[in-house]
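**Student:** I'll drop the sequence and a predicted model, then ask my questions.
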Amino acid sequence: MENDHKTVEEGLEEDVTRRPKIELESGLGSADAPPQPNETAQISLKEEDSIAVKSEKPTPQSKFDLSDIKTTSLTEPGISILNIIENALNSTSPGSASIAAQGLDLLCPSTKSTEVGDYIWVLWTMLLEVAQALPPDSDKPGQGTLVAILFELQQCAKGDVSLWGSEWRLWRDLPLLSNFMDETWTDPVRNDEILEQESARMWRNQNAFAARCVGAGVGEWAHFGIWQLRAALEEDRAAEQSENRECLIQVASEWVIHSGPRLLQWAEDEDKEPFDWGTDVAAGSLFQGSPGLSLRRWKFWKDRFNEVSKDTALCNEGARVAAREAVESMVEAETRLGNEST
């Protein structure tokens, strides 16, 4: 499976080609007709009145405030990374993702430095913490901005770097990002305890971000999505707490909502030429099929989402709503793929 940035390039074309414009406002006076002394006094009074009025207005707060995350990262380069990301999230200027990527690139040590690996790991840590704090449906600004920053970062050519026994192209390969995602992928849902609401929220946000990356072609970790779809739809969860069932369904829905078209395309391709997924993506007890992605498994997930959306006895409203949104997204993905193949 090769990275395909076509979708992201189309979505970010305007960001990449345009840059913020500085517009100059004309002054009160003019070089050709300087103000007379009495006019100058009137202008000064107007300026003072204007200042007084402005001072009474409350300072607008950032739409996305990362101060809570900053308090847990009191050292550099973490704080600088968060400042750059926060500026991008709160910017209305075209090209803010590109500007952020350039800033992150400038913070990175030389490819010959022994600290380059540490910086990259801190960068991915900060990015994930921000993603966990952003709502799953936040596009631009929001989680969509984070994905755009990753795409723009890939356009920054810094050179080759050797990390963890492998050679990487910085930043095209997004070095260690897949390794980082593997290291930090810990499902908090447990059968023997009720999942805390905050943990469920962060877990859903993390999955939404990962799914967005896969859908946009800046991440190749479809196995995470299969794990979550299997956990939610291919196992009998009747004995589990309703809070946990809701989290499972919501998390699984994020994968088909944000990466459905790409997962479906892979499923169709695999039906033509099977791919060896190994045991990582084995089927659950309710699905009598082969591991990996397939059109048969896709249809099973869609049918199960449809069942959940109507199950008032076992599933609460949050789970049913997420299941309905998942079915709608899967139908849209099928329609899109059908249109592209005709």
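**Tutor:** Everything's here; your move. Given the structure is predicted, the values throughout are model-derived calculations rather than measurements.
**Student:** C-alpha only now, for contacts and for neighbours.
**Tutor:** Fine.
**Student:** Pull out the buried residues from the host helix or strand of I120.
**Tutor:** Element membership of I120, judged by DSSP states H and E, is helix 116-133. In terms of neighbour count (16 or more other C-alpha atoms under 10 Å), helix 116-133 has its buried residues at 116-117, 119-133.
**Student:** Check stretch 296-306 too.
**Tutor:** Here stretch 296-306 shows 296-298, 300-302, 304-306 as buried, counting by 16+ other C-alpha under 10 Å.
**Student:** Touching that stretch from outside, list them.
**Tutor:** 229, 233, 264, 267, 287, 289, 323-324, 326-327, 330 (C-alpha atoms under 8 Å, 6 or more residues apart in numbering).
**Student:** Present those residues as a markdown table; the columns should include secondary structure, distance to D276 and neighbour count.
**Tutor:** Formatted as a markdown table, the contacts of stretch 296-306 follow (DSSP: H, G, I helix; E, B strand; the rest coil; distance: C-alpha to C-alpha, whole Å; neighbours: other C-alpha atoms under 10 Å):
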| residue | secondary structure | distance to D276 | neighbour count |
| --- | --- | --- | --- |
| L229 | helix | 19 | 24 |
| L233 | helix | 22 | 25 |
| L264 | helix | 17 | 21 |
| A267 | helix | 13 | 21 |
| F287 | coil | 18 | 17 |
| G289 | coil | 15 | 14 |
| A323 | helix | 29 | 26 |
| R324 | helix | 31 | 19 |
| A326 | helix | 27 | 27 |
| V327 | helix | 28 | 21 |
| M330 | helix | 24 | 25 |
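**Student:** Would you point out the most distant pair within those residues?
**Tutor:** Using C-alpha to C-alpha, these span at most 24.1 Å, a distance reached by G289 and R324.
**Student:** Show me where the stretch 201-342 of the chain has its helices.
**Tutor:** Using DSSP state H, counting those that start in this stretch, the helices of the stretch 201-342 of the chain run over 222-233, 242-272, 295-310, 317-341.
**Student:** here comes the other one, which I'd like you to weigh against the first:
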Amino acid sequence: MTTPPFTIERPTYSEAEVAENPWYAIELGVYDILAGIIESRSATSISAAQQLNSLFPTNRPQTSAGNEAPESFLWEFWGIVAKVVAETPLIDFLKALRDLLDPVELQLENWGSVKLWADLPLLGPVFREALDTYQGMNLEAFLARLTQAGIANWSWLGLVSLHAALEVEPDSRARAYKEQGPILEASVPRAVIWLEIAGRKLYEGATERALRDEKYGSGGNWKGSAGFSQERWDYWKKRFSEISVQEQASDATKNLAKKGEQIMAGLEN
């Protein structure tokens, strides 16, 4: 038997625990659906999306104690997805989920009116929390893929990643300037990941001057206007060029910086 390329670590509960807490059975059902996609056991992303939709509390028969609130299900579901995509992407599944026919309008406490699943409700706030929990680049790469696919717009996070890598630089006279190698080693790969995956969307943001009224990526050495702009794009490209020959950067970081500059130049053509 061929070992699947990805597996999900599924929680385990005793029969008594499931009987005492009905949510556990739903949680295990969510894991089974996602495992079916990742381990290539599901027929299609569409069928998996339909299965997931059938688990939503308003689509299940009511239990004697009542089903969980819709926002509770959504918060737990997106939390599971955030944990899983730290290992592998689920882009096709989420696209199929978003595109399910006849979206139902829900009123969520504290969140207002949303369409299930067309709005992918609560994905944003759950994944913002997840970014603080899962420190690797896989989750950020997943959000870049969502952005490039037009499923959800996380371009602001791409702006923040480019800002952290290219605009936050100590004064050249300071000791921190001479010791910034590890900082570049951590931040430059994240910026390049965004350009590799969603560079086209980010460049569109620059040409359209998107996020002009937002404060994402404020501070640092960039003194121009907030948000995306062609001027800021050009500044980022120049900074990649500078880092590619910067003494404090490792060879790997220099090579990545050169790659980032080349990707940006290619996107302009």
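**Tutor:** All right, it came through fine. Predicted, not measured: the structure shown is a model, and the values here were computed from it.
**Student:** circling back: out of the buried residues of stretch 296-306 of the first structure, which comes closest to F151 of the first structure?
**Tutor:** W298 (27.8 Å).
**Student:** Quick check: the aligned residue for the closest one in the second structure?
**Tutor:** Aligning on TM-score structural alignment places W298 of the first structure opposite W233 in the second structure.
**Student:** can you check G103 of the first structure too?
**Tutor:** Match for G103 of the first structure (TM-score structural alignment): Q51.
**Student:** can I assume its match is in contact with Y31?
**Tutor:** No - with contact defined as C-alpha atoms under 8 Å, Q51 of the second structure and Y31 do not form a contacting pair (11.6 Å).
**Student:** of those two, who's got more company?
**Tutor:** A direct count of neighbours by other C-alpha atoms under 10 Å for Q51 of the second structure and Y31 places Y31 higher, at 20 against 15.
**Student:** The more buried one belongs to a helix?
**Tutor:** Yes - counting by DSSP: H, G, I helix; E, B strand; the rest coil, Y31 of the second structure is found in a helix.
**Student:** tell me the contacts of the equivalent of it over in the first structure?
**Tutor:** Superposed on the first structure with TM-score structural alignment, Y31 of the second structure falls opposite L82. Neighbouring residues of L82 of the first structure by C-alpha under 8 Å, 6+ apart: 66, 70, 126.
**Student:** how far away is L82 of the first structure from E56 of the first structure?
**Tutor:** Using C-alpha to C-alpha, to the nearest Å, we find L82 of the first structure at a distance of 30 Å from E56 of the first structure.
**Student:** same deal with N90 of the first structure?
**Tutor:** 23 Å.
**Student:** Tell me which of the two has more neighbours.
**Tutor:** Shown here are N90 of the first structure and E56; by other C-alpha under 10 Å, N90 has more neighbours (18 against 8).
**Student:** out of the buried residues of stretch 296-306 of the first structure, who's nearest A239 of the first structure?
**Tutor:** The nearest member of these to A239 of the first structure, counting by C-alpha to C-alpha, is R304 at 17.2 Å.
**Student:** residues in contact with the aligned partner of G158 of the second structure in the first structure?
**Tutor:** Counting by TM-score structural alignment, G158 of the second structure corresponds to G225 in the first structure. Contacts for G225 of the first structure (C-alpha under 8 Å, 6+ apart) come out as 207, 211, 252, 255.
**Student:** tally of neighbours for the equivalent of L120 of the second structure over in the first structure?
**Tutor:** The alignment partner of L120 of the second structure in the first structure, by TM-score structural alignment, is L174. For L174 of the first structure, the count of nearby residues is 18 (other C-alpha under 10 Å).
**Student:** Just give the nearest non-adjacent residue to L174 of the first structure, would you?
**Tutor:** Once flanking residues are discounted, L174 of the first structure sits nearest to Q154: 6.7 Å by C-alpha to C-alpha, 6 or more residues apart in numbering.
**Student:** pretty sure that neighbour is touching W168, no?
**Tutor:** No - with contacts counted by C-alpha under 8 Å, Q154 of the first structure stays clear of W168, the gap being 11.9 Å.
**Student:** Give the residues shared as contacts by those two.
**Tutor:** Counting by C-alpha under 8 Å, 6+ apart, the common neighbours of Q154 of the first structure and W168 are L174.
**Student:** quick revisit: state the number of residues packed around the corresponding residue of the second structure for the residue nearest to L174 of the first structure.
**Tutor:** Counting by TM-score structural alignment, Q154 of the first structure corresponds to R98 in the second structure. Counted with other C-alpha under 10 Å, the neighbours of R98 of the second structure add up to 20.
**Student:** Show the contacting residues for R98 of the second structure.
**Tutor:** Contacts for R98 of the second structure were tallied using C-alpha under 8 Å, 6+ apart; they are 116-120, 151.
**Student:** Restricted to strands, list the residues you listed.
**Tutor:** Of the contacts of R98 of the second structure, the ones assigned to strands by DSSP state E are L116.
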